[in-house]
Structures are given as structure tokens and as C-alpha cells.
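1. Sequence and predicted model, in that order:
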Amino acid sequence: MIWLSWRQFRGQAIVALVALGVTSAALITLGTTIRQDPYVRCTENCASLAAEFQDKWVNLLYFVDAGLLVLPVLIGIFWGAPLVAREWEAGTHRLVWNQSVTRARWLTVKLLVVGAGCVAVSSVFSLLLTWAASPYDEVAGDRFTRLLFGVRNLAPVGYAVFAFTLGACLGLLLRRTVRTMALAGLVLIVVQILVPTLLRPHYLTPENRAVPMTAEVVANLRFLGSDADISGLTVPGAMVVSTSRILGPSGGLVDLDRYHACVSRSPETAPACIAALGAHVDVAYHPASRYWLFQLLELALYLVAAALLATVSALRLRRGGQ
């Protein structure tokens, strides 16, 4: 069964190996080039170089991050979805079952063989990207943000295993390859949206702190609302879960008349004006010290979900017909 599963998978594996080789070479080149930047070799008075360093690499690294974010979806569509559905469409599963191979063994071997490939590919991609981007991540302090958390270290491996198992499970239920690929892609995109926004912020109870509205903080916000609501506040190295409206020194809502007068000023003078109000916001956040714990929790979440999907597939196969 192992040899047969490999024979059926070898075409996809060859394509993956070629893509992995090309991408690995590109990531190694990227990481080496980043490490040759003047900022990385700077030892003192590096603030201006740090800002230039971030501006230089941020867009390219976000583009590469998007590539790893798409990888599990591609695995679910092109590796997971056809794994069982294609067998059903071609009727080749009957040939295997008639040769004393049980249904459970047939499914288990297929999941393990291709699943091992998923782990290998996603691990190499994640390892190389994490290494290549580490000088930038150290400066930016944003690897715990919702966008980057899922494309560094352990989380991408768990998501790849889940994506593959989901595709295989849907293929067993639908038994049509194209239909399964479409549904798997849709579900995985939804999961990519829901996990960072609804689940990840609540793995643990967030900590709380008051962040003063200094001129620098205000200038870096993405949005200042007329009712003193904001967005885009960051805490270095942390995952921000929520922020309050802008509060005054007494803890109540900031004086809106004075606040409106500041907001109506030019973008150059408004931050200093708001800072002069002595305002702050209450922030719920997960500190940087929780990063690796959250990585392990997310890996466990995806692996448990994958195990449940594999169990559902096994039960469905046992009860299903030919």
C-alpha cells in the first residue's frame, strides 16, 4: 500500500519538490541579502538605519508571507481533495479492497504517506521564511500580529496538515474531485479568516494596560474617529486584541470638543495636540512572552482538528458503500 500510494502521489510530489527547490533557493538568497543590509551590521546610532531597513523590506516580505499563507490552501486543494475523490471517480478503490487490503488500512496509509509530504514541505517553507525574515521581525516586532503569526515557525505546519486532511475528508464525502477542490478552497479561506480573528485572540485571557496617546503613537495610528475611536494601535512584540476609545486623564471619555479641535488640525500638528490632552487608551493584548505558547496552542488546535477529520473519514468509509 505504501508503494501504491507513492506511485499515485509521485506526480504531485515531483511538482512540489521542484517548487520547493526554487522557493528554497529564493528564500536563502533573500535571507542572505537582508543580512547584508547596513542596518544588520550597525552597532551604534542605528535608529535612522532601522527605519530605512523596515521601509526597504516590508513590502517584499509581506508578499512572501502571502505566498506561505496560500500554501496550505493549495495543499488542501491539490493534495487533499483528489486523494480519495479521484479514487472514487475512477473506481480504483474497489481493486485495492478486493486484494485483502482493508478500508481502514487503505485510508490510513494514504493519509500518512501524503500527510508526511505535507509536513515536510510546510516545515521547510516555514523554517526558511522564519530564518530569512528574522532580522526584519526583530526590528518590526510584529511577528505576533494576526497577519504574520500564521506564517512563522510551527503554525504553518499544523495548518498544512489540517488543510490536507480536510480536503481528503471532503473528497470522501462528496466523491467528486472538482467539487471537492472548490469546496475545500472555500472552507480553508474561511478558516484563515476566522482563526486569527475569532479564536486566536482568546486562547488565553488578554492582559490589560493603559497606553498614553503620545504624539508618536497618534501619528502611527491608521484611523482617528470623530467619536474618539481608533484603530491600528500596536504594542511592540504583542498581539493587540482590542482598544478602548480615547480616554482623558480622569479615565472617562476624552473631552470631545478639545479632541475635535485637535483632529481638525493639519496631520503634522494634530498628534502633538492630542498628546497635550493627557489622553490614553485601555488596551487588551497578549504580550510577546506568550508567543511560543500560542504557537504550540495553534499547532495543537490544527492537529486535533485534523485527527477528528481523519476519524470522521474512517467512520464514514467503514459505513459507506462501494
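-> Arrived safely.
2. C-alpha only now, for contacts and for neighbours.
-> Will do.
3. Now stretch 280-290: buried residues?
-> Applying a neighbour-count criterion of 16 or more other C-alpha atoms under 10 Å, one finds H280, V281, D282, V283, A284, Y285, H286, P287, A288 buried in stretch 280-290.
4. which two from these end up farthest apart in space?
-> The span of the buried residues of stretch 280-290, defined through C-alpha to C-alpha, is set by H280 and A288 at 21.4 Å.
5. tell me which of the buried residues of stretch 280-290 is nearest to N59?
-> Of the buried residues of stretch 280-290, the one sitting nearest to N59 (C-alpha to C-alpha) turns out to be A288, at 23.2 Å.
6. Now do the residue most central in space within the chain against S289, distance only.
-> Note on the chain: the residue nearest the mean C-alpha position is G150, at 2.2 Å, using C-alpha atoms, centre = their mean. G150 sits 17 Å away from S289, going by C-alpha to C-alpha, to the nearest Å.
7. thought F125 was touching V70?
-> No: assessed by C-alpha atoms under 8 Å, F125 is found out of contact with V70, at 11.7 Å.
8. So between these two, which is more surrounded?
-> Counted by other C-alpha atoms under 10 Å, F125 and V70 do not tie: F125 has more neighbours, with 23 against 15.
9. mind checking how far that one is from F144?
-> Per C-alpha to C-alpha, F125 is found 18 Å from F144.
10. Repeat that for V18.
-> 31 Å.
11. Neighbour count for these two, which is higher?
-> F144 (24 against 11).
12. Do I have it right that that one meets A238?
-> Yes: F144 is within contact range of A238, at 5.8 Å (criterion: C-alpha under 8 Å).
13. which residues do the two both contact?
-> Here F144 and A238 share the contacting residues A288, scored by C-alpha atoms under 8 Å, 6 or more residues apart in numbering.
14. tell me the helices in this structure, going along the chain?
-> Assigned by DSSP state H, the chain shows helices spanning 2-35, 47-75, 81-90, 92-97, 103-140, 146-149, 155-174, 177-194, 215-219, 256-263, 270-275, 291-319.
15. Include distance to E207 when you put the ones you listed into a markdown table, please.
-> Formatted as a markdown table, the helices of the chain follow (distance: least, C-alpha to C-alpha, whole Å):
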| stretch | distance to E207 |
| --- | --- |
| helix 2-35 | 34 |
| helix 47-75 | 28 |
| helix 81-90 | 41 |
| helix 92-97 | 53 |
| helix 103-140 | 21 |
| helix 146-149 | 17 |
| helix 155-174 | 22 |
| helix 177-194 | 22 |
| helix 215-219 | 20 |
| helix 256-263 | 27 |
| helix 270-275 | 24 |
| helix 291-319 | 14 |
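16. okay, pairing it with this:
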Amino acid sequence: MSTLSASARWTFRLHRWALIVWAALVVVGIGLLLWLAGPLTDEAARAWRLYDTCRTASCDADDSAFMRYLHVSNLLSQILLGLPFLVAGWAGASLTGRDMESGTASLAWTQAATPARWLASRLAAAGAPVAVGAACLVALHRYAWSVADGRVGVADRWWQLQAFYGNGPVIVTLCLAALATGVLTGLVVRRVLPALGISLVLTALLFTAAHWLMPHLWTPVTEISRFQDGYRGLYTGVELSHGLVTRTGAHLPTPECHAHTMDVCRRIYEQHGGTGFYVTFHPASHYWPLQLTTTALLLLVTALLTAASFVVLRRRTG
């Protein structure tokens, strides 16, 4: 048996409870998502059809079914978005931080495993289940969302935060980047509680940066319309900006107008040189380009963080 495989087995034994908890979380999540995609969505769809009918007819509709769908869907989506923080906190506090603080790592390095093999075994033993588990949950979340899309009126639209991230590979690569962030933080800080807090903060910053950069990684679409046609493309995709188009073709923010008729507002807009509206946004056809370009960027960040971990470890061990 190679030194790396022996070290990986030891890592699994040392962190088996964390891996068991992760596996249990994934299994429970799979079960809940299958329930959401099946009976819960069917029940909510029937209730929504009745509710939609009763908005134009004189009848009473029970909204408890699709509100229950909404609560369960939101809870599962929020748990999915919280996975990178769970992974980062565990990686920083337990996977490397605890061993560095207690001296267990130094003891392991005097035995069969070299520092590089020790770190590689931890990354491999943690990275595989994290990637597989997160990918399974994302795939089922997308399936559950697609089953309800167009059938349940309270379901998230594709561009809304929970559906956008919960339905694509970005959340999986965020988990891997969070793992690398936690590992590096534990090696640098070498104390459990500070490593835990710093890993969570860095993961939040990484998530925020990815969210901010994503709309700019692919060329958006700009739709222009006349005043009487209103905004075209507004609230139908990932919006970057909207406002007035002037006679010179410039794009300006829409002036405030609290009038009750569009005619009054249009005169105000025309006084500012406006000739129509514009909306710059990403339509549904841009979903996968946005997801894949951001995924590639996060994989690059993960690789850099992993390389930095090996550099830090080599410098600390000589």
C-alpha cells in the first residue's frame, strides 16, 4: 500500500464522523428534494390552478399547499447556498487547524507521511465527497425547480438568487473553493477558532466577489423600447441597468416620477432629453455561459489556493 493511500485511510478514520454527517446531510437533502419534486409540487400545482381560477371567479381557494411548497423550497435552497460556509468552517477548524494547533500534524510528519502527502491526503479525502455530494444536491435541486417551473406561481424564476445558484455548477465549485480556503487558513492561522471565523469571512467575500463578477463575464443584451411600450426585458433576466435613452443615444438613470399617468411621466422624461427606455440584462439563453465562465474562474481560484497551501506548508516545514 502506498504512503498516500495509507495517509488517506488515516485521514478518513480521523474525520469519519464529519464525513458521516456530510453523507447524512446529502442523503436527507436528496430525500427532501425528491419529495419536493414529486408529491409536494403536484399538490402545489393543483392548489395554484384553483387559486388562479378563483382570482377571476367568486370562489375560495386554500393557499396552504403552495405556501408549504414555498417554505420547503426556500429552506432547501438556503441550505444549498449555505454549503460552502459549512465546508469552509469545517476545513479551517478541523481538517487542518486542529491538527496544527494540537501538534498532531507534526507527529504525523515524523511517521510515514511527508507534509506534502499529509496535505494531499486531506484534500483528496475531503474534496471527493464534497464535490460528489454538492453535485447530487444541485442536480436534484434543478430537477425539482424544473418540475415546478410554470406550474406553481410562487416558484422562483430562473434569475432569482436561490434558483440561479441552486440550479448550476457554481455552487459546487464554491464548495471546493471554500474547502481550499479553509485548508489554507488552518495552515496559516494554526488555531481552531480563529481559523473557523476567518474561513467563514473569506468564503463570504469569495461568494460576494463571484456574484459581483458573474454578470460581467459574458456580454449582456440591451433592449430599447418606446415610452408607450414600457420597459422591454425588465424583470425577465439578470439585470445590469435600466433607464432612459436620450436623443444622442446616451443612457441615463430614469428620473423620479410619482404621477399616476404615463403621459405626465413621459413629459418629464422628455424634458431630460429622453426618447425611450433601455434595459441591459442577461436573458435565459445566457444562463449556462454565465454559470460555466464563473465555474471556470472559481476552479482557477481553487487551484491557486491549493497551490498556496502547499507553498505555506513547505515553508513551515522546511
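-> Received the coordinates, thanks. Being a predicted model, the structure only gives us computed values, none of them experimental.
17. Quantitatively, what TM-score do the chains reach?
-> Once superposed, the chains reach a TM-score of 0.78 (TM-score structural alignment, normalised by the length of the second structure), with 294 aligned residues with a C-alpha RMSD of 3.7 Å.
18. For F294 of the first structure, see how far away the residue nearest to the centre of the first structure is.
-> Taking C-alpha to C-alpha, one finds G150 of the first structure at 10 Å from F294 of the first structure.
19. Could you do K110 of the first structure as well?
-> For K110 of the first structure relative to F294 of the first structure (C-alpha to C-alpha), the value is 30 Å.
20. try A182 of the first structure
-> 30 Å.
21. These two: which is more packed in?
-> Using other C-alpha under 10 Å, the more surrounded residue of A182 of the first structure and F294 is F294, with 20 against 13.
22. any idea how far the more buried one is from Y285 of the first structure?
-> 13 Å.
23. And L127 of the first structure, by the same measure?
-> For L127 of the first structure, the distance to Y285 of the first structure - C-alpha to C-alpha - is 27 Å.
24. Same question for A261 of the first structure.
-> From A261 of the first structure to Y285 of the first structure the distance is 30 Å (C-alpha to C-alpha).
25. and if you look at V121 of the first structure?
-> 32 Å.
26. Among the buried residues of stretch 280-290 of the first structure, which one sits closest to E52 of the first structure?
-> Distances from E52 of the first structure to these, taken by C-alpha to C-alpha, are shortest for A288, at 24.0 Å.
27. Quick one: map V170 of the second structure onto the first structure.
-> Structural alignment (TM-score structural alignment) places V170 of the second structure against A155 in the first structure.
28. Now do the contacts for the closest residue to that match other than its chain neighbours.
-> Nearest residue to A155 of the first structure in three dimensions, chain neighbours excluded: L299, at 5.2 Å (C-alpha to C-alpha, 6 or more residues apart in numbering). Residues near L299 of the first structure by C-alpha under 8 Å, 6+ apart: L154, A155, V157, G158, Y159.
29. need the contact list for the last one.
-> Okay, so that is Y159 of the first structure. Contacts of Y159 of the first structure (C-alpha under 8 Å, 6+ apart): P72, L299, Y302, L303.
30. What of the first one?
-> With contact set as C-alpha under 8 Å, 6+ apart, L154 of the first structure has these partners: S123, S126, Q295, L296, L299.
31. how many neighbours does the fourth one have?
-> Other residues lying near L296 of the first structure total 14 when counted by other C-alpha under 10 Å.
32. Map it across to the second structure for me.
-> Using TM-score structural alignment as the criterion, L296 of the first structure maps onto L292 of the second structure.
33. How about the contacts made by that match?
-> Neighbouring residues of L292 of the second structure by C-alpha under 8 Å, 6+ apart: P169, V170.
34. now do 10 Å
-> Neighbour list for L292 of the second structure: G168, P169, V170, M214, L217, L298 [criterion: C-alpha atoms under 10 Å, 6 or more residues apart in numbering].
35. follow-up on the earlier one: now for F294 and Y285 of the first structure: what residues contact both?
-> Overlap of the contact sets of F294 of the first structure and Y285 (by C-alpha under 10 Å, 6+ apart) consists of P201.
36. picking up where we left off before, for the contacts of L299 of the first structure, which two are the farthest from each other?
-> L154 and Y159, at 9.0 Å, using C-alpha to C-alpha across these.
37. which one in the first structure is aligned with L123 of the second structure?
-> In the first structure, L123 of the second structure lands on L111 (TM-score structural alignment).
38. Skipping adjacent residues, who's closest to its match in space?
-> Nearest to L111 of the first structure is T165, by C-alpha to C-alpha, 6+ apart, at 7.5 Å.
39. residue in the second structure matching the one you found?
-> Under the alignment (TM-score structural alignment), T165 of the first structure pairs with A180 in the second structure.
40. Tally up the residues packed near that match, please.
-> With other C-alpha under 10 Å as criterion, A180 of the second structure counts 29.
41. next one: W218 of the second structure
-> 16.
42. what lines up against it once you look at the first structure?
-> Under TM-score structural alignment, W218 of the second structure pairs with L204 in the first structure.
43. I'd say that match and P287 touch.
-> No: checked against C-alpha atoms under 10 Å, the pair L204 of the first structure and P287 is beyond contact range at 11.0 Å.
44. who touches R179 of the first structure in this structure?
-> The contact partners of R179 of the first structure, taken as C-alpha under 10 Å, 6+ apart, are A81, A85, L170, G171.
45. Which two of those residues have the greatest separation?
-> Of all pairs in these, the most separated under C-alpha to C-alpha is A85 and L170 at 8.2 Å.
46. between those two, what contacts are shared?
-> Between them, A85 of the first structure and L170 share the contacting residues R176, T177, R179, T180, M181, judged by C-alpha under 10 Å, 6+ apart.
47. Tell me which residues touch the fourth one, please.
-> Think T180 of the first structure. 76-77, 80-82, 84-86, 166-174, 186.
48. and it, what pairs with it in the second structure?
-> By TM-score structural alignment, T180 of the first structure lines up with A195.
49. hmm, back to that, please tell me how far the spatially closest residue to the residue nearest to the centre of the first structure that is not a sequence neighbour sits from L315 of the first structure.
-> Distances taken as C-alpha to C-alpha, 6+ apart place P156 nearest to G150 of the first structure, at 5.8 Å, with adjacent residues excluded. Per C-alpha to C-alpha, P156 of the first structure is found 28 Å from L315 of the first structure.
50. What is the neighbour count of the alignment partner in the first structure of Q78 of the second structure?
-> Counting by TM-score structural alignment, Q78 of the second structure lines up with A66 in the first structure. The number of residues packed near A66 of the first structure is 14, by other C-alpha under 10 Å.
51. quick one on the thing from earlier: I'd like the contacts of L154 of the first structure as JSON lines, with distance to A210 of the first structure appended.
-> JSON lines is the format used below for those (distance: C-alpha to C-alpha, whole Å):
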{"residue": "S123", "distance to A210 of the first structure": "38"}
{"residue": "S126", "distance to A210 of the first structure": "35"}
{"residue": "Q295", "distance to A210 of the first structure": "26"}
{"residue": "L296", "distance to A210 of the first structure": "28"}
{"residue": "L299", "distance to A210 of the first structure": "31"}
